[in-house]
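> pasting the sequence and the predicted model now:
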Amino acid sequence: MKQSNPVAIGLRAKTARAIAVVIGGSAESPIVLAKEEIRLVDPKLPGTAQPYHEVMDLPWEESQRAVHKYVRAIQKVSSKELARLIKQITKDGATVTGAGIVGAKDRDLTRIGNNHIRAHAAEGVLFRSVLEFAANKNGLSRRTFSDRDFGSIIQAELGKKHSSLALKIEDLRRSVSPPWRTDEKQAALAAWLVLHGK
């Protein structure tokens, strides 16, 4: 059965926040239905803004255990925020088909010797993973894209259609309030790939 008014949510993971762009319309004429920044911190637990910075002076194994309370709080907040966005979208009759998440890919963090650099890298992975958790918790199918490889992934999937889609996404800036930076464009492209891609 075909869904009425299908849309997808694109999420660009950042430290303590995500850029969300909701895309609808046809593959040839995408439209932005919503664009916002979602805060992924618990105001009652300030360490959720940069959880690995809170524990970066601990040995890595110990910091993994110590950061767990922050991770649980961030998962809870991200799930609630995504549920709120889904509710906002669906109240007007749209059907959310899934989420496209762009963020830091998994990597071996033990290979990073500098604690401060490792904290930043770990937070990049963490905030992408909590968005995956939130999508799963809200029953959304999802695709995850590495921020560093995103351009080549799109090129590989779309081939020659890549440049025309990139122009369409760029032109969407006319229909939304600023900003419309790389983060917003990546979120929009991720949503488009979920809605119309393979």
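Okay, I see it.

> from now on I want contacts and neighbour counts done on CA atoms only, so please keep to that.
Fine.

> for this structure, which segments count as helices?
If DSSP state H is used as the criterion, the helices of the chain fall at 51-54, 60-66, 68-90, 115-137, 150-158, 161-171, 182-196.

> Serialize these to TSV and add fields for distance to Gly103.
Listed next are those as TSV, based on distance: least, C-alpha to C-alpha, whole Å:
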stretch	distance to Gly103
helix 51-54	17
helix 60-66	20
helix 68-90	15
helix 115-137	5
helix 150-158	9
helix 161-171	19
helix 182-196	10
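
> can you count the residues close to the spatially closest residue to Gln75 that is not a sequence neighbour?
With sequence-adjacent residues excluded and distances taken as C-alpha to C-alpha, 6 or more residues apart in numbering, Gln75 is closest to Val130, at 5.3 Å. Neighbour count for Val130, taken as other C-alpha atoms under 10 Å: 21.

> residues in contact with Val130?
Residues near Val130 by C-alpha atoms under 8 Å, 6 or more residues apart in numbering: Val71, Ile74, Gln75, Ser78.

> and Glu37, how far from Lys14?
The gap separating Glu37 from Lys14 is 10 Å, by C-alpha to C-alpha, to the nearest Å.

> against that first model, consider the following:
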Amino acid sequence: MSVASSCAIHDFPKPGSHVMQPWENSKRSRQNWISASGWCETFRNRHLQYFLKGYQQKGFRIRRAALVVGSQIDPAKIANPHIRAHALEGQLFRSAMEQTLQDHKVRTDVLLERDAYSTVAARLRQSSHDVERAIQDFGRSAPAKRGPWRAEQKLAVLAALFALG
């Protein structure tokens, strides 16, 4: 996961596949759910709170955030167990993020990934093409750029624009 802040992109650590994809096994056990929930709590308590507190200690007050999600479909309405599992994982992670942000009094919006460019363009009263070009330009000029400009980094900047807009 990437977060745009202060003109920099922060990549949070990614969990092992055995933790974030607990329902991949044909037997979706309670232990797998506990493992995934535990990772989300660890992420919340260690990484995200540390990140937020770090900016507070520097005198910044984070007031808004935007989360980019793949879908907001109720997992219970998904017939395919494999797809439902991924929806449950997303819901678990998103709820951990939202809870932490709420705990820090950060107003949070949710953007659907497939509509992110058009949603941000509408909020900024720009064309989608202009927003895409601005994101590409930002990627070319981003400080300490390591490697290619990845989709999640572009989405992090889009989310920041949405929150600021």
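It's in. Predicted, not measured: the structure shown is a model, and the values here were computed from it.

> after superposition, what's the TM-score here?
TM-score for the superposed pair, counting by TM-score structural alignment, normalised by the length of the second structure: 0.77. Supporting figures: 161 aligned residues with a C-alpha RMSD of 2.8 Å.

> higher neighbour count, Glu37 and Lys14 of the first structure?
Neighbours of Glu37 of the first structure and Lys14, each counted by other C-alpha under 10 Å, are more numerous for Lys14; the result is 22 against 14.

> thinking that one is in contact with Val102, fair?
No. Using C-alpha atoms under 8 Å as the test, Lys14 of the first structure is too far from Val102 to be in contact (9.2 Å).

> what is in contact with these two at once?
Residues touching both Lys14 of the first structure and Val102 by C-alpha under 8 Å, 6+ apart: Arg128.

> what's around the aligned residue in the first structure for Gln126 of the second structure, how many residues?
Per TM-score structural alignment, the equivalent position to Gln126 of the second structure in the first structure is Lys160. By the criterion of other C-alpha under 10 Å, Lys160 of the first structure has 10 neighbours.

> residue contacts, Lys160 of the first structure?
Applying C-alpha under 8 Å, 6+ apart to Lys160 of the first structure gives no contacts.

> distance of it from Ala166 of the first structure?
In this structure, Lys160 of the first structure and Ala166 of the first structure are separated by 11 Å, where distance is defined by C-alpha to C-alpha.

> do His53 of the first structure as well
Computed as C-alpha to C-alpha, the His53 of the first structure to Ala166 of the first structure distance reads 36 Å.

> ok, Ala18 of the first structure next?
If you go by C-alpha to C-alpha, the gap between Ala18 of the first structure and Ala166 of the first structure works out to 21 Å.

> with Arg181 of the first structure instead?
From Arg181 of the first structure over to Ala166 of the first structure the distance is 13 Å, taken as C-alpha to C-alpha.

> compare these two (neighbour count), which wins?
Neighbours per residue (other C-alpha under 10 Å) separate Arg181 of the first structure from Ala166, with Ala166 holding more: 14 against 10.

> quick one: furthest residue from the center of the second structure?
When distances to the mean C-alpha position of the second structure are computed (C-alpha atoms, centre = their mean), the maximum falls on Lys27, with 28.0 Å.

> Glu184 of the first structure matches what in the second structure?
The pairwise alignment with the second structure assigns Glu184 of the first structure to Gln153, based on TM-score structural alignment.

> which one is that match nearest to, not counting chain neighbours?
Across the structure, with C-alpha to C-alpha, 6+ apart as the measure, the residue nearest Gln153 of the second structure apart from its sequence neighbours is Ser2 (5.7 Å).

> hang on, isn't the one you found packed against Trp149?
No. Assessed by C-alpha under 8 Å, Ser2 of the second structure is found out of contact with Trp149, at 11.5 Å.

> ok, and the contacts of Val130 of the first structure in the second structure?
For the contacts of Val130 of the first structure, the contacts that persist in the second structure are Gln75, with contact defined as both residues aligned by TM-score structural alignment, their matches' C-alpha atoms under 8 Å.

> output the contacts of Val130 of the first structure as TSV; include the columns neighbour count and distance to Ser152 of the first structure.
Formatted as TSV, the contacts of Val130 of the first structure follow (neighbours: other C-alpha atoms under 10 Å; distance: C-alpha to C-alpha, whole Å):
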residue	neighbour count	distance to Ser152 of the first structure
Val71	20	31
Ile74	27	30
Gln75	23	30
Ser78	28	28
